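J.: Whatever this is, show me its structure:
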Amino acid sequence: MGTIFLLIALVFEISFAVYSIITKQNHKKLKNGIRIGLFVAFVILTLTSVIVWSLRWVLLAILLFLLAVKGTVSLIRKNTTPKKYKTSKVVLKTIFMVVATVIAFVPAIVFPQHPSPKVTGKYGVGTATYTYVDKNRVEEFTDKGDNRFVNVEFWYPKNADGKYPLLVFSHGASGIKVSNASTYTELASRGYVVVSIDHPYHSFYTKSDDGTVATINSDYNREITNLNTEGVYTNEELNELIQKWMKLRTDDMNFVIDTILEKAKSDKNPVYQRINTDKIGVFGHSMGGAASVWLGRERDDIDAVVNIDAPFFSELVYKKENDSFIANSKAYTTPIFNIYSDDVWGQLDSTPIYVANQLNNKQFKDAFTTHFKGAKHLSFTDLPLFSPILANMLQGGKADIDPYYCIETENDLILKFFDDELKRIGHFNPKETY
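T.: Take a look at the predicted model:
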């Protein structure tokens, strides 16, 4: 919608400039009237929800408002001697308006208005955000000596009775806790309490209850970038980085789970009182998926794991004598469902860090595995819906799969897996390829 409106605006500005040049007149009254009309039309479209108001429209609204005010003032002024027509002035004003219009439309184009993925459950969904402070850990990314804080957001069944399984989500390498909001919403609508974690300094941006802001750490960001560049790290160096990344991630997830379990015992907050602490699942995308798999091996109270497009870091054993990785020889007993894009599927048999993910790994003989053909790494998040331009830039091109089909199918499969493992509803039997 933003692109269409931008094209209309640019056609108007350029056409009016051509008309003025041909007729050698400014047509000031006509232009002012049209601009007032455009602002009125924008307001009407917003009030009738053709344009769904959000921050993406703020710059455009300000521009249209200022032009409408200027036009109104000009029209109600007493008649004065008309300004002499100058082609150069018309051209300069047109160039200025074209640049201003493009800038005003940038948010609406980068973050286009889009329908939400379908929600199929009977429950309304409530949300709540909290900041948990871990008094047993000092923040390693700063030198202030502050304790580590972790921001979380809950999606839960609203106006519902009973208790529901807890699902804990961890975002990707530089993601944010709302990266898969459509997934959390669908799960909550079907009777789950979902908590998503912002891992400070691993997340792109997070803000705590007291206003503290943490953005992605530059050193960590460089490490992640180098991970995807062949030849930068030896396997030994990569192993050290993996251990460091996973310790922070799993420490955060353990802390959040333990905090929630403690609060569920005595905190009267209805969010915590809706949680069935005997049923816990973990899931995550990319690095968050790797951390979820790690937790599924470490904790006895994890009943199910969904790994979205991630390597099994917990299952890698580094062999210094030949600088290589091999797969852990101990069976993985927690039920697990793996979802892969083309980006990862093509690396399972060729990239060292995916050696444990290989389909012939006997330690995962009972694992469910699905491949989404045509999907790229970020297809399993809401980003391709929220900002197709950013998604394509970050993942190196457009995915061949329809983004709504991908995310809605993913959400449905995750729901059915957790239903089977945590609620004993249905029989989970996914296809090998979607």
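
J.: For the rest of this, base every contact and every neighbour count on C-alpha atoms.
T.: Noted.

J.: longest strand anywhere in the chain?
T.: Looking across the chain with DSSP state E, the single longest strand is strand 124-138.

J.: Quick check: next helix or strand after it?
T.: With elements assigned by DSSP states H and E, the helix or strand that comes after strand 124-138 is strand 147-158.

J.: Quick check: next helix or strand after that following strand?
T.: strand 164-170.

J.: Kindly calculate the angle that the longest strand of the chain makes with strand 147-158.
T.: In terms of direction (axes from the mean of the first three to the mean of the last three Cα atoms, to 10 degrees), strand 124-138 departs from strand 147-158 by 160 degrees.

J.: roughly how far is strand 124-138 from the heart of the chain?
T.: On the basis of Cα atoms, centre = their mean, to the nearest Å, strand 124-138 sits 18 Å off its chain's mean C-alpha point.

J.: what about the strands in the stretch 301-434 of the chain?
T.: Ranges of strands in the stretch 301-434 of the chain, per DSSP state E, counting those that start in this stretch, are 304-308, 316-319, 324-327, 336-340, 368-371.

J.: Was I right to think residue 130 contacts residue 153?
T.: Yes - counting by Cα atoms under 8 Å, residue 130 touches residue 153, with 6.4 Å between them.

J.: Those two: who's more crowded?
T.: Remark: of residue 130 and residue 153, residue 153 carries more neighbours, 18 against 12, as counted by other Cα atoms under 10 Å.

J.: next up, for comparison:
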Amino acid sequence: AKSYEEQEAVFRQSNELMPKLLVESPRIWADDISFLIDELENINQDNSIFAGKMNLEQIGVFGMSMGGIASGQVCITDKRCMAGINMDGGIYGDFLDTKISQPFMFMSSERYRGYDNIFSDHVNNSVYTITIHGADHYNFHDLSILDPSFDRLGEIDGYRMLKIINDYTLAFFNKHLKEIDSGLLNGPSSEYPEVEIKVK
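T.: From the prediction side, this is the model:
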């Protein structure tokens, strides 16, 4: 297993070696998300048929891979984001040197097993690090169900993976946006033996 310093070096070296566009993408995507929130606020005003229909005081953001990194970026740059989830995205860009102040979850495949401490250290709030055993990166993608023969999937069943993602995502946002605690995030669950969870 890699040491804490080696894990951090992996992300910093990757950040330096990746094409500039990929390094900047989370910022661009985060700006897009903030723009969308701006527009939702506009159509939630009195002169819109949607006026008062949306609760924009409890916004949660989540994404997979680069979208997961962008979710963290939004939490850093836009305080309207009240909670976020990074699905198998690691930490790159501003994420490396700036801590998130909102509740945050890292939901990862086995490639990030053992990275709990470095992930947790980038959040100054409740933080959950989840490893899904049997999952590879693309199990977080629709391919897990649409094309089970895809050779970059882990061994976990696609529908099982979907249930895990849905249930843990819902439990997280319900707890931190609606103050509804299912207890699922408190520790290991007999219903989900393939899920390893650490809470800090």
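
J.: Next, the TM-score between them, please.
T.: Taking TM-score structural alignment, normalised by the length of structure 2 as the basis, the two superposed chains have a TM-score of 0.75; 177 aligned residues with a Cα RMSD of 2.9 Å.

J.: Figure out which of the strands of the stretch 301-434 of structure 1 is closest to residue 261 of structure 1.
T.: Evaluated over these, closeness to residue 261 of structure 1 peaks at strand 304-308, with 16.9 Å, by Cα to Cα.

J.: The longest strand of structure 1 corresponds to what range in structure 2?
T.: Under TM-score structural alignment, the alignment places strand 124-138 of structure 1 onto no residue of structure 2.

J.: what's the helix or strand for the aligned residue in structure 2 for residue 292 of structure 1?
T.: Using TM-score structural alignment, the equivalent of residue 292 of structure 1 in structure 2 is residue 71. For residue 71 of structure 2, the host element (DSSP H and E) is helix 66-77.

J.: mean per-residue distance, that helix to structure 1?
T.: Relative to the matching residues in structure 1, helix 66-77 of structure 2 has an average distance of 0.5 Å after the fit, by mean Cα distance after the TM-score superposition for structure 1.

J.: Okay, buried residues for that helix please.
T.: 66, 67, 68, 69, 70, 71, 72, 73, 74, 75, 76 (16 or more other Cα atoms under 10 Å).

J.: Identify whichever of the strands of the stretch 301-434 of structure 1 lies nearest to residue 395 of structure 1.
T.: Comparing these by Cα to Cα, strand 336-340 comes nearest, at 14.6 Å.

J.: Would you check the span in structure 2 matched by whatever helix or strand residue 97 of structure 1 lives in?
T.: Counting by DSSP H and E, the element that carries residue 97 of structure 1 is helix 87-110. Across structure 2, nothing matches helix 87-110 of structure 1 (TM-score structural alignment).

J.: Any buried residues in that helix, and which?
T.: Those buried within helix 87-110 of structure 1 under the rule 16+ other Cα under 10 Å are 87, 90-91, 94, 97-98, 101-102, 104-110.

J.: and what of stretch 53-63 of structure 2?
T.: 60, 61, 62, 63.

J.: can you put those residues in JSON lines and add distance to residue 151 of structure 2 and secondary structure?
T.: Formatted as JSON lines, those follow (distance: Cα to Cα, whole Å; DSSP: H, G, I helix; E, B strand; the rest coil):
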{"residue": "60", "distance to residue 151 of structure 2": "32", "secondary structure": "strand"}
{"residue": "61", "distance to residue 151 of structure 2": "29", "secondary structure": "strand"}
{"residue": "62", "distance to residue 151 of structure 2": "26", "secondary structure": "strand"}
{"residue": "63", "distance to residue 151 of structure 2": "22", "secondary structure": "strand"}
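
J.: Give the residue farthest from the middle of structure 2.
T.: residue 47 (34.4 Å; Cα atoms, centre = their mean).

J.: thinking residue 154 of structure 2 is in contact with residue 136, fair?
T.: Yes - with contact defined as Cα under 8 Å, residue 154 of structure 2 reaches residue 136; the gap is 4.5 Å.
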